[in-house]
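Undergrad: with the sequence up front, the predicted model follows.
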Amino acid sequence: MAGIEGALKDAMAIGGALGAALVDSASGMALGTLGEAAGLDLQLAAAGATDVVRAQQRATERMGLDGEVPEDILTTLTRQYHLVRPLTSPGGQGLFLYLVLDRARANLAMARHQAQRIDADLVM
């Protein structure tokens, strides 16, 4: 079982991780950040990712997929993956994990698996 600091440390242990944030979906505020992705302000990126999470939730509702929750939202850039995982564990509801991964070093399947584990282990 991990709190915010432990969850962020676990996220940074993922191969290729450059930065991680635990974000409140309602406010867009990062509850904690760790790491540095070159040229990326994790606080600002977390706020921007909040807009993406909200848009995905609206799209899911409009498509009539009520009750369906996205496991991951992925943005692929030339040199990075930006992985957003809305948390579903009792300790993480209303939060999401935001990961920035080096595309050349990250194994996306393993990163998704680790993010799922972090979600399951989070205790607030």
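TA: Structure's in. What do you need?
Undergrad: use CA for all of it now, contacts and neighbours both
TA: OK.
Undergrad: check which residues of the longest helix along the chain are buried.
TA: Longest helix in the chain by number of residues, with DSSP state H as the criterion: helix 42-62. By neighbour count with 16 or more other Cα atoms under 10 Å, helix 42-62 contains the buried residues 42-43, 45-47, 49-50, 53, 57, 60.
Undergrad: got it, and stretch 17-26?
TA: 17-25.
Undergrad: returning to that earlier point: how about the buried residues of helix 42-62 in TSV, adding distance to residue 91?
TA: What follows is the buried residues of helix 42-62, written out as TSV (distance: Cα to Cα, whole Å):
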residue	distance to residue 91
42	22
43	22
45	23
46	19
47	21
49	20
50	19
53	18
57	20
60	23
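Undergrad: the structure to be compared is supplied as follows:
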Amino acid sequence: MANLEMSLKEAMSIEGAMGVALVDYSSGMALGTLGDSAEIDLNVAAAANTDLVRAKMRTMEMLNLHNNDIEDILISLTSQYHLIRPLTTQTGRGLFLYLALNRTRSNLAMARHQLKRIEAALEV
């Protein structure tokens, strides 16, 4: 099991990583952030992506998709990828990892795989 600081550092080691945050989607507050990109304000991104996660949760509820969990949400921009991965562990419920990637420097499949591994090991 990894603590928050170690997990954020590991996420930033993903090729192309620009910034990462662990976010509480009940409040929209970032519990931890790491990254120095001038392009992304991680606290603003945390709050704004909270609305996206809540909307998707409501949509799944309306569609009666109770036996499914969101693995991740991908937002593709022309120069960036934004990955949102809700935590599925018992202590991580209500939280999500947000990772912003430089699209030209990253491998999306590998980033998803690595973020999944980080999420599984994260102890909150």
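TA: Now that the structure is in, tell me what you want to look at. Bear in mind that the values here come from a model prediction, so they are computed numbers and not experimental data.
Undergrad: superposed, how do the two chains score by TM?
TA: Once the chains are laid over each other, their TM-score by TM-score structural alignment, normalised by the length of structure 1 reads 0.95; 124 aligned residues with a Cα RMSD of 1.0 Å.
Undergrad: circling back: what stretch of structure 2 does the longest helix of structure 1 fall on?
TA: Alignment of helix 42-62 of structure 1 against structure 2: residues 42-62, by TM-score structural alignment.
Undergrad: mean deviation, that stretch versus structure 1?
TA: Its aligned residues in structure 1 lie a mean 0.5 Å from stretch 42-62 of structure 2 after superposition (mean Cα distance after the TM-score superposition for structure 1).
Undergrad: that stretch: how far from the chain's middle?
TA: Taking Cα atoms, centre = their mean, to the nearest Å, one finds stretch 42-62 of structure 2 lying 11 Å from the centre of the chain it belongs to.
Undergrad: the residue lying farthest from the centre of structure 2 and residue 73 of structure 2, how far apart?
TA: Largest separation from the mean C-alpha position in structure 2: residue 64, at 23.9 Å (Cα atoms, centre = their mean). Per Cα to Cα, to the nearest Å, residue 64 of structure 2 is found 19 Å from residue 73 of structure 2.
Undergrad: and the helices in structure 2?
TA: 4-12, 42-62, 108-121.
Undergrad: now these as TSV including distance to residue 101 of structure 2?
TA: Shown next, in TSV, are the helices of structure 2 (distance: least, Cα to Cα, whole Å):
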stretch	distance to residue 101 of structure 2
helix 4-12	9
helix 42-62	12
helix 108-121	9
